[in-house]
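Trainee: The sequence and its predicted three-dimensional model are supplied below.
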Amino acid sequence: MQRVSNTNMDQEPTEHNAVSPTWPKFLLAVLTLLGVFKGRPLDACRPCYDCRHKRVDGDKSKVDTNCGAESRSDENRNMENNQEADGSSRPDCAVCSSLLWNADGKIVKDCSKAVPGWLNSRMCGVLSNLLVLILLGCSTFTLGWYVVTMWGQVRNINHLVSFFTSVDIISGVVLVCTLSNAVQYCHRGPVLDWSWYDILNQDYILRRLRCLAGRRFPLPKKVFLIFSLVWLLGNYTMQVGIQGRHHSSRIINDSVMPIGNSSVHLMRSAPTAFTILRTAMGISVSIISLAIYTCFWYNILIMRTALTAELNLVIVFIKRNTGNLDLCRRRVFEVDHDFRILHGLLATLMPFIVASSVLGLTVHITWNYEIYSEKDKDIAKRNLLINISIFTSKCFALILPLLAVGGINIDVIWQQFNYALMRQRNSLHEEFWERLLGFTAELQDERKAGHNLMLFLSLISLYLGRNLPEQRLDYTLDH
């Protein structure tokens, strides 16, 4: 877990305009596959909350709508946002200026070079979102096919649950991407609330990545990428080997069948063709879905790392403005706004993934006990490759989110932020630090991590996974 540190906190950021460097190509590919870019201009010059809601001409019944009235065009809204964030409307707002700091402490307003124009196009956005939508539909079809074919067969519950607990995790992530992108198409305004669906908003991601990019922007978290890609390659190899071996045996069985029994041959040939088509679609969906699953959690890891980097910048801001309680509270509120977006998503998604993974692993371990307790040892040998593939896939679906989040939730980041603030307190501004730390603690107490739900679901998963009736043990057979 990356800690919030006070490195170079005594060095004040150099406040002059800088240009955002081009993002790493692999990171651009990840964001494109997730459907982040939709052909809209990159604009992360969001003013602070007070500047967005300042009073107009002393009339307290009115609120300044410079950040986006729905009746205005997107072009006018972006222009007004940029003007206000640039300080043209409130040049004395230190909070707005600090929101534009990059990793080097410089103010970055121009992000036009971050993403190539041909990549940030409507056509590219439509194609990437269409791919995610097709993947969601194919995953839903595969789940439905398994439920229909195995429904009412008690001896196939083990197989059904084992498959379901793997696909529903990946499909859940694909659904999150689909809903998030759908909302972005419907809502063109800036990110002003704490909704989880803004996790793939391009302006939100741009603000996060600005905290990681300085004069140069190397690809972050390379070890995580290498680990994920190696694991993915291993899973792909095993799945192709399993499917090829399975269908080879099916073709051999059909070929040795008596030629005279034409009616049986016709009955079996059609299902075989359908099974080959279904399996081919299943392999394709599996390859694409695992890739999107990996890209999603890599993006979450980058967002978590960027939030940690911004919290470092917030500490720098607080040190520069020690004693000004209202100003520091406003800056903490701004980073809490973006923190809640990521926290709100993970507070629901992580309990679901952990509980489903516990159920899947419990069922799989129980199945292993059964096949290795059988007198017929050929069952274990025939299912060895399938056994390894299922186990590694389930571990991959669980370990990848845990590594990306740094545990069950990201609350530890805020705790380390509080510890870093505590190290800065001094007797000269005792009341200031006391009230500021109380404010950050209140913000943390408002967020619920979902531990009780995760524990409850995990216990149910353990019970259900262990108490299954007698099951079909040989996964290599169709019936």
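Mentor: Yes, it's here.
Trainee: drop to CA atoms for contacts and neighbour counts, all remaining ones
Mentor: OK.
Trainee: Would you map the strands across the protein?
Mentor: Counting by DSSP state E, the chain has strands at residues 17-19, 107-110.
Trainee: Let me have those strands in CSV, extended by mean neighbour count and distance to Cys211.
Mentor: Converted to CSV, the strands of the chain look like this (neighbours: other C-alpha atoms under 10 Å; distance: least, C-alpha to C-alpha, whole Å):
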stretch, mean neighbour count, distance to Cys211
strand 17-19, 16, 13
strand 107-110, 22, 10
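Trainee: Which one, of those, ends up nearest to Leu311?
Mentor: With respect to Leu311, and counting by C-alpha to C-alpha, the nearest of the strands of the chain is strand 107-110 at 16.2 Å.
Trainee: sorry, back to before: with distance to Gln153 added, can I get the strands of the chain in a markdown table?
Mentor: Conversion of the strands of the chain to a markdown table gives the following (distance: least, C-alpha to C-alpha, whole Å):
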| stretch | distance to Gln153 |
| --- | --- |
| strand 17-19 | 62 |
| strand 107-110 | 61 |
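Trainee: Looking at those strands, which is nearest to Glu470?
Mentor: Nearest to Glu470, of all these, is strand 107-110, at 63.5 Å by C-alpha to C-alpha.
Trainee: residues in contact with that closest one?
Mentor: For strand 107-110, the surrounding residues in contact (C-alpha atoms under 8 Å, 6 or more residues apart in numbering) are 14-20, 44-45, 86, 97-98, 100-102, 210.
Trainee: here comes the other one, which I'd like you to weigh against the first:
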Amino acid sequence: MLTDNTEQTWPPIVWFAMKISGIFYHQQIVRQRRCLSCDMEHFAKQQKINSDDTNALRPIDVDITYNLTSQYESNFSYKSARELGNDKRSQDDDTCDACKTCWWNKDGNVVRYTESSIGVSHWNHPGSWLLSIIILFTTIGLLINEFRRTINTKFGNPKKLLHLLSYTAFLCTVSIVPIMSLSSKLRSAFSGRGPGSWATAINARFIVRRLQFLDPAKNGYPGKIFLVACLVWPVLCAVFRCYVILGLSNKQTTEDALSCIIAGLAQFIWGCFVFLIYLMRRSFQIQLDLVLRFLKTMEGQTELCQRVLRQVTEDFRCFRHCVRIYMTAVIPLCVLGITTNLTWQYMLHATDAKPSESLNTQKYINIMIWLEISMFICLGAVAVGGIDAKHIWEMFQLSIYCLQSSHQRSHWNYLIRYLKHVEERTPAVSFSMILSVVGFYMAVQFGKQDVIY
């Protein structure tokens, strides 16, 4: 692999998406890269040094618990971006060949960069962590207030149950992203301690490392049409919602205007998040292809190959868990939204007395709801590549089976055993499917409803 340096900035659209989504938290994003094995060894050395400094005499005095995501979450003993820019030669001497794969670009070349060279330093300025917290807390607070207002006006009224379920499904869907992003900040605040490794995938350090495999300085970002859809579709939904709620209604209130603003803001944040998921998914597909080539080239060097596999396995595990949690929450909510809207449409057309003006308004409301539901389903499915990222890892494992050769059978058998050992088992019937069935049942069991919004 060649070693190259780059001073070309990356397109700023992703920094904008990360800023809007409240992703930035750590002041130092680009740091010294170590593979997981070297990072564990470095952690053990640091613990030994700390124990010597504090004259610890008992094993219990030394923290030997290593967090697999500490290279993204922790704040200890890493060279800064400035040091990386001034000390690349020493880093070459201090790291193994597996560590150098952490700097791969799209072509498998080792390309080191700094925060200034890729342009993220202008977006991740001092105080960015506070701004991210403010954005997330404000968004979540506004959504909670909107949900409270909905409960006060519709809860307890049997004839408004359909309206309540439909709007609740929408609010919960757009609340998922800021809640997940805030959870990521909480995990980073505790240096990644405890469960919830999925939150690491919504970490600026993790995302930047993923983006390098796309080589954005040279090729830009893939999926430009999808990017336009992620930014324009939420705006279109927000504008159409304003037209329906404020333009067609005879009673415009300040709360209705605030409701439209909240919905538009939450949908735009959702669109930015979905595009980031898409980029990470594409980056893993590129990285896994590079890893396959690396394994074939380094055939016989079992320890080196396992080090590379160990790193990519942990990274993909974080991403896959994040996608699974997101899709597990979104799928039943979309099913609930679809079924309640279909039920409402059936009851609306079954009603005998319908004023023509009111029916025209309901038609626009129906378009608005379907526009939002189709956005959540279509853009989410394209970003993930389906309903789960499992297929990416399965194709990677299948490719490794195809690569094995007879003269290095023990080498390949060892790697295959390792992959089987770390393979995750998922239940055939997921929690998402159960909630989908429950949501469908709830949506069709209603008495007489007020079909006019």
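Mentor: That came through fine. Quick caveat, the model's predicted, so the values are computed rather than measured.
Trainee: Let me see the TM-score of these two.
Mentor: Here the superposed chains carry a TM-score of 0.85, computed using TM-score structural alignment, normalised by the length of structure 2; 430 aligned residues with a C-alpha RMSD of 3.3 Å.
Trainee: with the contacts of strand 107-110 of structure 1 in mind, which one is nearest to His429 of structure 1?
Mentor: Ser98 (22.1 Å).
Trainee: Looking at the alignment, what corresponds to the closest one in structure 2?
Mentor: With TM-score structural alignment defining the correspondence, Ser98 of structure 1 maps onto Thr101 in structure 2.
Trainee: quick one on the thing from earlier: from the contacts of strand 107-110 of structure 1, which would you call buried?
Mentor: Buried members of those, counted by 16 or more other C-alpha atoms under 10 Å: 18-20, 44-45, 86, 97-98, 100-102, 210.
Trainee: just curious, which of these is nearest to Thr362 of structure 1?
Mentor: Closest to Thr362 of structure 1 out of those is Arg210 (42.4 Å), distances taken as C-alpha to C-alpha.
Trainee: Just give me the match in structure 2 for that closest one.
Mentor: By TM-score structural alignment, Arg210 of structure 1 lines up with Gln212.
Trainee: ok so, going back, quick one: the closest residue to the match of Ser98 of structure 1 other than its chain neighbours from Ala204 of structure 2, how far?
Mentor: Leaving aside its sequence neighbours, Thr101 of structure 2 sits nearest to Val110 (C-alpha to C-alpha, 6 or more residues apart in numbering; 6.9 Å). Distance, Val110 of structure 2 to Ala204 of structure 2, by C-alpha to C-alpha, to the nearest Å: 21 Å.
Trainee: Repeat that for Pro158 of structure 2.
Mentor: On the measure of C-alpha to C-alpha, Pro158 of structure 2 and Ala204 of structure 2 end up 45 Å apart.
Trainee: So which of those two has more stuff around it?
Mentor: Ala204 (25 against 14; other C-alpha atoms under 10 Å).
Trainee: check contacts around that one.
Mentor: Ala204 of structure 2 makes contact with 18, 23-26, 29, according to C-alpha under 8 Å, 6+ apart.
Trainee: among those, which recur in structure 1?
Mentor: Contacts conserved in structure 1 for the contacts of Ala204 of structure 2, using both residues aligned by TM-score structural alignment, their matches' C-alpha atoms under 8 Å: 23-24, 29.
Trainee: nearest to Ala169 of structure 2, of those residues?
Mentor: Distances from Ala169 of structure 2 to these, taken by C-alpha to C-alpha, are shortest for Ile23, at 24.5 Å.
Trainee: Find the nearest non-adjacent residue to that closest one, please.
Mentor: Leaving aside its chain neighbours, Ile23 of structure 2 sits nearest to Ala204 (6.0 Å; criterion: C-alpha to C-alpha, 6+ apart).
Trainee: what do we get in structure 2 for Gln416 of structure 1?
Mentor: Checking TM-score structural alignment: Gln416 of structure 1 goes with Met395.
Trainee: The nearest residue to Asn105 of structure 2 once chain neighbours are set aside - how many residues pack around it?
Mentor: Leaving aside its sequence neighbours, Asn105 of structure 2 sits nearest to Phe213 (C-alpha to C-alpha, 6+ apart; 4.4 Å). Neighbour count of Phe213 of structure 2, defined by other C-alpha under 10 Å: 25.
Trainee: Phe213 of structure 2 and Arg282 of structure 2, how far apart?
Mentor: 9 Å.
Trainee: what are the ranges of the helices in the stretch 251-400 of structure 2?
Mentor: All helices of the stretch 251-400 of structure 2, identified by DSSP state H, counting those that start in this stretch, fall at 254-297, 302-350, 356-384, 390-403.
Trainee: Mean distance of the longest one to its aligned residues in structure 1, please.
Mentor: With the two structures superposed, helix 302-350 of structure 2 lies on average 1.1 Å from its match in structure 1, counting by mean C-alpha distance after the TM-score superposition for structure 1.
Trainee: Next: the first one.
Mentor: Here the mean offset of helix 254-297 of structure 2 against structure 1 after fitting is 1.0 Å, by mean C-alpha distance after the TM-score superposition for structure 1.
Trainee: Now do that helix: which range of structure 1 does it align onto?
Mentor: Alignment of helix 254-297 of structure 2 against structure 1: residues 277-320, by TM-score structural alignment.
Trainee: For that stretch, what is the distance to the chain centroid?
Mentor: Stretch 277-320 of structure 1 sits 5 Å away from the centroid of its parent chain (C-alpha atoms, centre = their mean, to the nearest Å).
Trainee: Can you tell me what the residue nearest to Thr101 of structure 2 aligns to in structure 1?
Mentor: In structure 1, the residue paired with Val110 of structure 2 is Ile107, using TM-score structural alignment.
Trainee: quick one: Phe137 of structure 2 and Phe268 of structure 2, what's the gap?
Mentor: Going from Phe137 of structure 2 to Phe268 of structure 2 by C-alpha to C-alpha gives 16 Å.
Trainee: ok, these two, which is more surrounded?
Mentor: Between Phe137 of structure 2 and Phe268, Phe268 has the larger neighbour count (other C-alpha under 10 Å), namely 24 against 16.
Trainee: Looks like the more buried one contacts Pro234 (just checking).
Mentor: Yes: in this structure, Phe268 of structure 2 is within contact of Pro234 by C-alpha atoms under 8 Å, at 5.4 Å.
Trainee: which residue lines up with Lys224 of structure 2 in structure 1?
Mentor: Aligning on TM-score structural alignment places Lys224 of structure 2 opposite Lys222 in structure 1.
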